[in-house]
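*Asks:* only geometry, no sequence info:
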């Protein structure tokens, strides 16, 4: 999905992309289609992409599993 001002962005790091896509389908069914990003860029973090997502979405959610180094902290 493209960036949608006022919407939801989900950044998925690691093996949870499938679950994020399922959540995205459920949100879309409720009229809240999110932008889903596979955060393969965790190291080094793609700061331009994260800044763009943050500027163009009301909500920015990070999903990680067993990630060392605090992906959410890096995004913040």
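*Replies:* Happy to help now that I have it. All values reported here derive from a predicted model rather than from experimental measurement. Numbering: from 1, shown residues only.
*Asks:* rest of the way, CA atoms for contacts and neighbours
*Replies:* Fine.
*Asks:* check which helix or strand the nearest residue to residue 72 once chain neighbours are set aside maps to.
*Replies:* Sequence neighbours aside, residue 62 is the residue nearest to residue 72 in space, at 5.9 Å (criterion: C-alpha to C-alpha, 6 or more residues apart in numbering). If you go by DSSP states H and E, residue 62 is part of strand 57-64.
*Asks:* here's the one I want to compare it with:
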């Protein structure tokens, strides 16, 4: 899965189960916050299997951008 590979390639941005933090983080709603829903319910809710939620924190913007770029190119 492309979305999971991207998340696993991040080095600076943390993978979390919630995004209420001052640091940059990502989560995969289909397997975290919405895991109790069926595939049909996920689609009805607009939660595609490849959806990633990114919460940008207070770190240096260049560090965040560099991490996202390297993960996209991994």
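*Replies:* Yes, it's here. These numbers were taken from a predicted model, which means no experiment stands behind them.
*Asks:* where does the TM-score land?
*Replies:* Counting by TM-score structural alignment, normalised by the length of the second structure, the TM-score of this superposition works out to 0.30. Behind it: 43 aligned residues with a C-alpha RMSD of 3.9 Å.
*Asks:* before we move on, the earlier item: tell me the first helix or strand C-terminal of the strand holding residue 62 of the first structure.
*Replies:* Reading on from strand 57-64 of the first structure to the C-terminus, the next helix or strand found by DSSP H and E is helix 71-75.
*Asks:* in the strand or helix carrying residue 8 of the second structure, what's buried?
*Replies:* Residue 8 of the second structure is part of helix 2-9, with elements assigned from DSSP H and E. By neighbour count, with 16 or more other C-alpha atoms under 10 Å as the criterion, the buried positions of helix 2-9 of the second structure are 6, 7, 9.
*Asks:* and if you look at stretch 63-71 of the second structure?
*Replies:* When burial is assessed from 16+ other C-alpha under 10 Å, stretch 63-71 of the second structure yields the following buried residues: 64, 67, 68, 71.
*Asks:* out of those residues, which are inside helices?
*Replies:* 64, 67, 68, 71 (DSSP state H).
*Asks:* and the two most separated of these?
*Replies:* Farthest apart among those by C-alpha to C-alpha are 64 and 71. That separation is 10.8 Å.
*Asks:* still on that earlier bit, just the closest of the ones in helices among the buried residues of stretch 63-71 of the second structure to residue 39 of the second structure, please.
*Replies:* When these are compared for distance to residue 39 of the second structure (C-alpha to C-alpha), residue 71 comes out closest, at 26.9 Å.
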